[in-house]
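> sharing a model that was predicted from the sequence below.
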Amino acid sequence: MTHPSCTFTRAITRRPAPSIVDGLRAEDIGTPDLDRMLADHADYVAALKSTGAEVIELPPLDAFPDAQFVEDTALCLPQGAVLMRPGAPSRLGEVAEMEPTLAACHGDLRRIEGPGFVEGGDILVTGREILVGRSARTDAAGVAELAAIASDWGHSLREVQTPEGVLHFKTDCSLLEPETILATRRLAASGCFDGYKVLHVAEGEEAAANLIRFNDLVIMPAGFPRTAEMLEREGFTVTRIGNSECAKLDGGMSCLSLRFWG
């Protein structure tokens, strides 16, 4: 049986809203196109469903331009779910919108009360531990509060650093297998993955680092052929999904779903 860090029976997604044009971005590389984003989102949901998983598709939230990036609102573990506390003030309200859905799926629902902040994009759950990257959106107090919950559930949590200028820890890494990580060279060079098998994205394809291993599939953004070929040589089944519009809002494959068991 595949380790639960790679095996999922359910996922939660949310359709993008017309307000995506007002979404947060580190730099302006163009206005996202809603029709294109919706088409890519539909392809993403179809890829998740193709593995046999149930996908809960939530409606758009026009009041929250970044709400399609549901991963930042929670951490789902086999024991339950933890509601996050986003470091971007405009995103705090997304957590309350997600809470009823998570409560219906998880018997044990905890929350980060604050004053610290944590976003799901900074959390990588491997086969042996939970790695949480400090970033502009995740601070020491938030990590400490999450560590206490994780410990209560029997998980080991380790704080690491997100590279300067990188939005989220998982912008630069993904889990491929319980002990195998895909990472950019700049992140791997920090030593945070010592003891793991690390595969590097191709030079110039750093944006390919954010992907998801979802059951038998590796779902990655389109447009990074050398990284995709490397993963296929390593024996992974790769599905490529358009990500041009989410990328304008610093979003990637992991951001678009909450993935869990049960």
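Received the coordinates, thanks. In this text, all values refer to a predicted model and were calculated from it rather than measured experimentally. Numbers count the residues shown, from 1 in each chain.

> drop to CA atoms for contacts and neighbour counts, all remaining ones
Will do.

> ranges for the strands of the stretch 101-250 of the chain?
109-111, 123-125, 130-134, 157-161, 173-177, 180-183, 197-200, 212-214, 217-221, 237-241 (DSSP state E, counting those that start in this stretch).

> structure B:
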Amino acid sequence: MQRALIRRPSPRLAEGLVTHIERQPVDVELAVRQWHGYVDALHAAGWTTVEVPPVDECPDGVFVEDTMVVYGDVAVIARAGADERRAEAPAAAETVAAQGYRVVPITAPGTLDGGDVLKLGSTIYVGQGGRTNAAGIEQLRAALSTADVRPVPVRKVLHLKSAVTALPDGTVIGYEPLVDDPGAFERFRAVPEEAGAHVVLLDDERLLMAASAPRSAELFVSLGYTPVVVDISEFEKLEGCVTCLSVRLRG
């Protein structure tokens, strides 16, 4: 059974942090509808969702991926690089523990955001930059001792997975102007749009992705994949993408 943790948007969503882009007005009611559309897409693909209790006082709480890294039977609970986001973690930790995961916390002086972590089999790339520091990466390496944890630089975007994700065959995809070091990845393929760099693997064929990357969707079709497109425009205004809105659990 494939499961995903989700968390509904805060009424204060429009106050979310913005670091690398200019702030734009966010339509919170539209964002809620888009969130439901995202969840519906997971359900339609056969995923079961588990809702993390909301944290209405945290504008960025909907970006639940940042609260943890799951690998095997371990959930490493993040210590957010932004102080304002640290209150998001406790309820997420309780929820993933209830799903049977062993919880290991990142502690000071380490910082780690889940959005900085790209898992490819036993290789884990971790973006080191504004939100995740060297101490956090070392703690992640200790917690996931069977994995090959590889730091990579992140300076141009908020998180590593703001720049790159990966296809089912292990090819890392990214919008090259925003990727600090494409050579850090064994196989890299450029996509034509920023939002095209973000995919959630629903299975070996279907890719959940944003409606704002139609040319990238065409590329994926040519590679034999089936895009499942959702509109997440309001979350993109807050540097969010399709990966940010869930924590995918397997088995």
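Ah, there it is. Bear in mind that the values here come from a model prediction, so they are computed numbers and not experimental data.

> TM-score of the superposition?
The pair, once superposed, lands on a TM-score of 0.94 when counted by TM-score structural alignment, normalised by the length of the second structure; 248 aligned residues with a CA RMSD of 1.5 Å.

> still on that earlier bit, out of the strands of the stretch 101-250 of the first structure, flag the one nearest Thr227 of the first structure.
The minimum distance between Thr227 of the first structure and the strands of the stretch 101-250 of the first structure falls on strand 197-200, with 8.2 Å, by CA to CA.

> what about the aligned residue in the first structure for Ala211 of the second structure, distance to Gly52 of the first structure?
Under the alignment (TM-score structural alignment), Ala211 of the second structure pairs with Ala222 of the first structure. Shown here: Ala222 of the first structure relative to Gly52 of the first structure, a distance of 22 Å by CA to CA, to the nearest Å.

> enumerate every residue touching whichever residue in the second structure pairs up with Arg158 of the first structure.
Using TM-score structural alignment to pair residues, one finds that Arg158 of the first structure aligns to Arg150 in the second structure. Counting by CA atoms under 8 Å, 6 or more residues apart in numbering, Arg150 of the second structure makes contact with Thr123, Ile124, Tyr125, Val126.

> please repeat the previous calculation with a cut-off of 7 Å.
Each residue near Arg150 of the second structure by CA atoms under 7 Å, 6 or more residues apart in numbering is listed here: Ile124, Tyr125, Val126.

> possible to save the strands of the stretch 101-250 of the first structure as TSV with distance to Leu75 of the first structure?
Conversion of these to TSV gives the following (distance: least, CA to CA, whole Å):
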stretch	distance to Leu75 of the first structure
strand 109-111	10
strand 123-125	8
strand 130-134	11
strand 157-161	13
strand 173-177	15
strand 180-183	19
strand 197-200	23
strand 212-214	15
strand 217-221	19
strand 237-241	23
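
> of the ones you listed, which is nearest Arg36 of the first structure?
With CA to CA as the measure, strand 237-241 is the member of the strands of the stretch 101-250 of the first structure nearest Arg36 of the first structure (11.7 Å).

> so where is the closest one in the second structure?
Mapped onto the second structure with TM-score structural alignment as the criterion, strand 237-241 of the first structure occupies residues 226-230.

> what's the match for Leu30 of the second structure in the first structure?
Under the alignment (TM-score structural alignment), Leu30 of the second structure maps onto Arg36 of the first structure.

> that match: neighbour count?
Residues within reach of Arg36 of the first structure, counting by other CA atoms under 10 Å, total 15.

> without its sequence neighbours, what residue ends up closest to it?
Glu245 (7.1 Å; CA to CA, 6 or more residues apart in numbering).

> need the contact list for that neighbour.
Contacts were defined as CA under 7 Å, 6+ apart; by that measure Glu245 of the first structure touches Pro32, Asp33, Met37.

> out of the residues you listed, which end up buried?
Burial of the contacts of Glu245 of the first structure was assessed by neighbour count (16 or more other CA atoms under 10 Å); the buried members are Pro32, Met37.

> closest to Ala11 of the first structure among the contacts of Glu245 of the first structure?
For these, the residue nearest Ala11 of the first structure by CA to CA is Met37; the value is 18.8 Å.

> distance check, that closest one against Glu229 of the first structure.
Counting by CA to CA, the gap from Met37 of the first structure to Glu229 of the first structure is 25 Å.

> the match of strand 237-241 of the first structure vs the first structure, mean deviation?
Superposed on the first structure, stretch 226-230 of the second structure shows a mean distance of 0.8 Å to its aligned residues (mean CA distance after the TM-score superposition for the first structure).

> please enumerate residues in contact with that stretch?
By CA under 7 Å, 6+ apart, the surrounding residues in contact with stretch 226-230 of the second structure are Gly37, Tyr38, Glu205, Arg206, Leu207, Leu208, Met209, Ala210, Ala211, Ala217.

> wait, what's in contact with the spatially closest residue to the third one that is not a sequence neighbour?
What that stands for is Glu205 of the second structure. Using CA to CA, 6+ apart and skipping residues adjacent in sequence, the residue nearest Glu205 of the second structure is Tyr225, 5.0 Å away. Contact criterion CA under 7 Å, 6+ apart gives Glu205, Arg206, Leu207 as the residues in contact with Tyr225 of the second structure.

> just Tyr44 of the first structure next, same as before
Tyr44 of the first structure sits in contact with Ile241, where contact means CA under 7 Å, 6+ apart.

> so it is in which element?
helix 34-49 (DSSP states H and E).

> how about that helix: buried residues?
Under 16+ other CA under 10 Å, the buried positions of helix 34-49 of the first structure are Leu34, Met37, Leu38, Asp40, His41, Asp43, Tyr44, Val45, Ala47, Leu48.

> with the second structure overlaid, report how far that helix is off on average.
Mean deviation for helix 34-49 of the first structure: 1.0 Å (mean CA distance after the TM-score superposition for the first structure).

> where in the second structure does the very next helix or strand once past that helix fall?
Secondary structure here is assigned by DSSP H and E; on that basis, the next helix or strand after helix 34-49 of the first structure toward the C-terminus is strand 54-58. With the alignment judged by TM-score structural alignment, the segment of the second structure matched to strand 54-58 of the first structure spans residues 48-52.

> what comes up buried for that stretch?
Applying a neighbour-count criterion of 16+ other CA under 10 Å, the buried positions in stretch 48-52 of the second structure are Thr48, Thr49, Val50, Val52.
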